[in-house]
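Chemist: here are the coordinates; sequence isn't available:
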């Protein structure tokens, strides 16, 4: 949706005309009163005698109008024009929003800064979606190609295949379909995490109960100050810990400990395989996994990061061996 294109007066013209009218109108009113109250001969004689003063008054009015118009142009019209030009540049092509410029007043400078932040977030979001789309297409290509190949072989050579071969191809199809189903479910969780889930609080006891119910084979212990709450909804917290626990189980963990510190920081440790340095720096990026051959999607920890980000928190890898994660809510406290 765009603004209808029609002629609109520039701000400088409106300001200059208004200021000129304000300054000139009293002078014209006084001149009209004098003209009405005197005879024509006296008025002409008075104008001839005081033409120099009248000229100086007119010059003073023009100078005052020019100075006022310049002030409005310098601190309002030009900054808004600069703001409009920068917004137009960003709208036409991907480009950073220039925060350095003649943005005049404090309010206009704040508006420009807000525009710059908004543009940066939108461009980051656009790059994120582009990367996600590329990874999504890549992740779908392999299982779909495998399913297609297996289906074509079964269709063309069903009669001549040994039962064991048929079972192997059918098992491969089922495994690929399961992978796609898991992949789709993780993408749905990631999209839901990016949308946010509102505000709320939850206790460590409730989160421990939820995770223990989802992973009955995992020994879970928790420790923290009595009555202290975490600043996120129970659904968000349970889903984040669910993915952390699921990641731990798939890397051989049998024990998971939750430790809530007095400053609201939550530490989650497990006794699974250590995290290698090759993936430690990119652990929370989408599609980063060390279990691709086993069907890993690389979305579990990315979902955790997105969930906590939407709740005003962060997650970081505290230690690689044993794997220990740290969840904090410093952003919300600010």
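Modeler: Looks like it arrived, so ask away. In this text, all values refer to a predicted model and were calculated from it rather than measured experimentally.
Chemist: Every contact and neighbour count from this point should use C-alpha atoms.
Modeler: Noted.
Chemist: so how far is residue 122 from the closest residue to residue 120 other than its chain neighbours?
Modeler: By the measure of Cα to Cα, 6 or more residues apart in numbering, the closest residue to residue 120 outside its immediate chain neighbours is residue 96, 7.0 Å from it. According to Cα to Cα, to the nearest Å, residue 96 and residue 122 sit 11 Å apart.
Chemist: Which one of those two is surrounded by more residues?
Modeler: For residue 96 versus residue 122, neighbours defined as other Cα atoms under 10 Å are more numerous around residue 96 (15 against 12).
Chemist: May I have the secondary structure class of the more buried one?
Modeler: Three-state assignment for residue 96 (DSSP: H, G, I helix; E, B strand; the rest coil): coil.
Chemist: In this structure it contacts residue 90, no?
Modeler: Yes: between residue 96 and residue 90 there is a contact under Cα atoms under 8 Å: 7.0 Å.
Chemist: Please compare the first structure with the one that follows:
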């Protein structure tokens, strides 16, 4: 708004006008010097204009510092990209009161367009370049560490998996480099699983071989006897016919026994703990009276065991039957509690087990009584039943007969 400035203030403005021009060239900011009434007395072509209507100027005339941020409305086309000093769309206005003897003698009114971010980055291009190099180098370092600690062990484990799947037993060994503890734990768990699966596969293959062998002998005998009876044409005397018929009945009985024991073994290996408990006395009460020997409880008959009475009876029945078949006249059973476990012992006064056979007694189908109808699966069933109940059984040295030690959890 046009206004008339006080001549004294106008003279002061005229003296300071050159200084304001130099300051504007140096700072790229616009300067206006206003008298106590808000009239421009120096600065650009707005001398004689009244800025009293401008909010920040009004606050400065009242003695307070004031500033505003306003959108620019350019009267020219946008500057080119390289003219970054004018590339922003806002302008900062600052009004600073000039006080003299406690009164506002004038106002310095300044305005400037802030630097564009592109210009700032260009001015700091050295630091920006160093930061970009540092970020790139850090990224490459992280990538190398990732490849070393994660990717390479994973690819090695994948390659090892393919070799194991192809049947390479040499592949079941630890990796050369694990990278991280988690990868080492994963690799160890995987290889442990592969070894257990391989052992299970070997066990199944061995078991299948034994089964086929055990079934083949009686089947061959039955087939041979039946063919002789068929082809005799009535010329075979009664004693021979009876002998071959008895052989067929005996071998058929052996096959029936083998099938039953196989079913018992399969049931024992797939048994899930029922949570039931029993005692030695309760389990022995389920056994039929065996006239071949005497079973005596030495100690711990009332200690609770983490196994059902039926399953413990099966375990004891197999051990007692083995003792009787090897000449024992007395079996002694006892138990002793040790923390959360119970140690049972089953002793007999029989002939014992020879040193050559001690390491093989738990092998499926191993028996020294094959001619007498032994299947060699009794101790295998015992071992599977105890394993299903977190138990173990071992053959230990004894002065006389055989001594088995069984370890089971407390009920």
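Modeler: Now that the structure is in, tell me what you want to look at. Remember, predicted model here, so these are calculated numbers, not experimental data.
Chemist: Report the set of residues contacting both of residue 96 and residue 90 of the first structure.
Modeler: Listed as contacting both residue 96 of the first structure and residue 90 by Cα atoms under 8 Å, 6 or more residues apart in numbering are residue 119.
Chemist: What lines up with residue 361 of the second structure in the first structure?
Modeler: In the first structure, the residue matched to residue 361 of the second structure (TM-score structural alignment) is residue 283.
Chemist: pretty sure that match contacts residue 301?
Modeler: Yes: applying Cα under 8 Å as the test, residue 283 of the first structure and residue 301 come out as touching, 7.0 Å apart.
Chemist: need the contact list for the match of residue 361 of the second structure.
Modeler: By Cα under 8 Å, 6+ apart, the residues touching residue 283 of the first structure are 289, 301, 302.
Chemist: can you tell me which of those residues stay in contact in the second structure?
Modeler: Checking these against the second structure (both residues aligned by TM-score structural alignment, their matches' Cα atoms under 8 Å), the contacts still present are 289, 301.
Chemist: and of the contacts of residue 283 of the first structure, the nearest to residue 198 of the first structure?
Modeler: Nearest to residue 198 of the first structure, judged by Cα to Cα, of these is residue 302 at 19.2 Å.
Chemist: so who does the closest one touch?
Modeler: Applying Cα under 8 Å, 6+ apart to residue 302 of the first structure gives the contacts 190, 283, 284, 285, 286.
Chemist: mapped onto the second structure, which of the residues you listed are still contacts?
Modeler: Kept across both, from the contacts of residue 302 of the first structure, using both residues aligned by TM-score structural alignment, their matches' Cα under 8 Å: 190, 284, 285, 286.
Chemist: need these in CSV with distance to residue 13 of the first structure, secondary structure and neighbour count, can you?
Modeler: CSV is the format used below for these (distance: Cα to Cα, whole Å; DSSP: H, G, I helix; E, B strand; the rest coil; neighbours: other Cα atoms under 10 Å):
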residue, distance to residue 13 of the first structure, secondary structure, neighbour count
190, 51, helix, 21
284, 54, coil, 22
285, 52, coil, 17
286, 53, coil, 22
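Chemist: ranges for the strands of the stretch 101-250 of the second structure?
Modeler: Counting by DSSP state E, counting those that start in this stretch, the stretch 101-250 of the second structure has strands at residues 103-112.
Chemist: where do the helices sit along it?
Modeler: Here the stretch 101-250 of the second structure has its helices, by DSSP state H, counting those that start in this stretch, at 117-123, 125-146, 152-165, 181-231, 238-269.
Chemist: got a markdown table for these, with distance to residue 314 of the second structure too?
Modeler: Shown next, in a markdown table, are the helices of the stretch 101-250 of the second structure (distance: least, Cα to Cα, whole Å):
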| stretch | distance to residue 314 of the second structure |
| --- | --- |
| helix 117-123 | 86 |
| helix 125-146 | 57 |
| helix 152-165 | 39 |
| helix 181-231 | 22 |
| helix 238-269 | 10 |
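Chemist: Of the ones you listed, which is nearest residue 299 of the second structure?
Modeler: Of the helices of the stretch 101-250 of the second structure, nearest to residue 299 of the second structure by Cα to Cα is helix 238-269, at 27.5 Å.
Chemist: what's the average distance of that closest one to the first structure?
Modeler: Overlaying the first structure shows helix 238-269 of the second structure at a mean distance of 1.0 Å from the equivalent residues (mean Cα distance after the TM-score superposition for the first structure).
Chemist: so that helix matches what in the first structure?
Modeler: With TM-score structural alignment as the criterion, helix 238-269 of the second structure aligns to 163-194.
Chemist: Against residue 141 of the first structure, how distant is the residue mapped onto residue 229 of the second structure from the first structure?
Modeler: Applying TM-score structural alignment, one finds that residue 229 of the second structure aligns to residue 154 in the first structure. As defined by Cα to Cα, residue 154 of the first structure lies at a distance of 20 Å from residue 141 of the first structure.
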